[in-house]
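Q: 3D model of this:
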Amino acid sequence: MKKVIVILAVLAFASVAFAEQGQEVYRKGTQKSFVGPAEYFTGDVTVDMLFPANDTAHYSGAYVTFQPGARTNWHWHPAGQHMIVTDGVALTGTRDGKVIEFTEGESVWCPVGVDHWHGATPDGAMTHLVISGSKDGKAVVWKEKVTDEQYMKR
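A: I've put the predicted structure just below:
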C-alpha cells in the first residue's frame, strides 16, 4: 500500500510540475476521430485529430487515412497546409491538371488559396499527417467533388 501511495504522490508532483511548465498533453484517444463526411470526401476516409489550434498556434494536426481510391473534394486552406505521408502513397492534384505522387516520409506544402485535392492511389491505402493553418477560425474552404477523370490524371 505504501508503494502505491508513493507512486501516486510522485505522479501528482510530476503532473503539477508539468502543468507549471505550461505544456499540455493530448493523450492518444482523447481527441475526436470521425469518418470523413461524404459531402467533403469520396470513398472511405478516417480522420484522427491529434491536437487543436489554440490562441497562440493557429494550426491543428490530424492523421487522415484514405482507403484505395478515396480522396478529398477540391478545397483550399486560408493559412496553408503541410501534408506528410506516414504510410502508403499519396496523390495531390491542382486545378492546372498536375497530379503529384509522394510517398512515406515525403511532404508537400500547399500554400494559401491553392485549390487542390489529395487522397490515396486507386490500389492502395494511404495515411498522412496534416498540419493545417487556421485564419479567422477557418482551416479549410470546401468545394465540389473531384471527378474520376481529374483523379485518374497522372
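Q: switch to C-alpha atoms for all contacts and neighbour counts from now on
A: OK.
Q: Just the strands from this protein, written as ranges.
A: 33-35, 41-42, 45-51, 59-66, 71-72, 75-76, 81-94, 99-103, 107-110, 116-120, 126-133, 141-142 (DSSP state E).
Q: any idea how far Lys145 is from Met152?
A: 14 Å (C-alpha to C-alpha, to the nearest Å).
Q: which one of the strands of the chain has the most crowded surroundings?
A: Greatest average neighbour count among those goes to strand 71-72 (a mean of 27), per mean count of other C-alpha atoms under 10 Å.
Q: quick revisit: neighbour count winner among Met152 and Lys145?
A: More neighbours surround Lys145 than the other of Met152 and Lys145, with 18 against 13 (other C-alpha atoms under 10 Å).
Q: doesn't Gly43 make contact with the more buried one?
A: No. Counting by C-alpha atoms under 8 Å, no contact exists between Lys145 and Gly43, whose distance comes to 11.3 Å.
Q: To check against the first, give me the structure of this:
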Amino acid sequence: MHIVRSSIDTAKGPKDWFTGDVYIDAVAAAPAPSRVSANLVHFMPGARTHWHRHALSQSVFVTEGVGLCQRRGGPVEVIRPGDRVLFEANEEHWHGAAPTRLMVHLAINEADDDNAAVEWLSPVTDDEYNQA
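A: Model (predicted):
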C-alpha cells in the first residue's frame, strides 16, 4: 500500500485544451508499468474540452452536475451523475458542462511509450456546442 497525501494544487485547464473555466485535480498517476491516469475535472457552466482523441480510449464517470458530450458526426448527448462514457480508441470527441450547469467528471486515460494519453485538436465552436 502507498498513500500519497494531497500536495498537488488544483490546476486551471489550459486554453489550448479547453473553452471556458475548467479546473483539474490529479487523482491517480501510478508509475510504470501502470498505464492509467485519472483526473477529476470541474467544468463551469458552458465550459468544454476541445475536440480530441485518445489512442488507447478514455472513460469518464460523471460525479455531479449536467454535462454534454459528442463524438465526431454523432448527436450531442446529455450526461448526468452516475453516467459512464467510453470514448473508443481514436474516436474524436468533446465533453463539458451544459450551458447553465456545472459538471464534474472523473477522466480515466491510458498512455504508454508508443501512445500519448491525448491528442488535442481544434476548439468546439459555439455552433457545434449549441446543437444541444
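Q: List the residues that contact the residue nearest the centre of structure 2.
A: With distances taken as C-alpha atoms, centre = their mean, the residue of structure 2 nearest its centroid is Ala107 (5.2 Å). Shown in contact with Ala107 of structure 2 (C-alpha atoms under 8 Å, 6 or more residues apart in numbering): 38-41, 58-61.
Q: one more time with 7 Å, if that's ok
A: Contacts for Ala107 of structure 2 (C-alpha atoms under 7 Å, 6 or more residues apart in numbering) come out as 38-40, 59-61.
Q: Save these as TSV, and put in distance to Gly13 of structure 2 too.
A: Below are these laid out as TSV (distance: C-alpha to C-alpha, whole Å):
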residue	distance to Gly13 of structure 2
Ala38	15
Asn39	12
Leu40	12
Ser59	19
Val60	17
Phe61	18
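Q: Can you find the partner of Ile108 of structure 2 in structure 1?
A: Structural alignment (TM-score structural alignment) places Ile108 of structure 2 against Ile131 in structure 1.
Q: wait, I meant Arg35 of structure 2
A: Under TM-score structural alignment, Arg35 of structure 2 pairs with His58 in structure 1.
Q: if we can go back for a sec, let me know the closest of the contacts of Ala107 of structure 2 to Asn90 of structure 2.
A: Ser59 (12.7 Å; C-alpha to C-alpha).
Q: Now for the closest one: which residues touch it?
A: 84-87, 107-109.
Q: Skip the chain neighbours and tell me the closest residue to the aligned partner of it in structure 1.
A: Taking TM-score structural alignment for the superposition, Ser59 of structure 2 sits opposite His82 in structure 1. Nearest non-adjacent residue to His82 of structure 1, counting by C-alpha to C-alpha, 6 or more residues apart in numbering: Trp109, 4.6 Å away.
Q: and the gap between the counterpart of that neighbour in structure 2 and Pro45 of structure 2?
A: In structure 2, the residue matched to Trp109 of structure 1 (TM-score structural alignment) is Leu86. Going from Leu86 of structure 2 to Pro45 of structure 2 by C-alpha to C-alpha gives 22 Å.
Q: again, but for Ser57 of structure 2
A: 26 Å.
Q: what do you get for Ser34 of structure 2?
A: For Ser34 of structure 2 relative to Pro45 of structure 2 (C-alpha to C-alpha), the value is 34 Å.
Q: Next: Asp9 of structure 2.
A: 22 Å.
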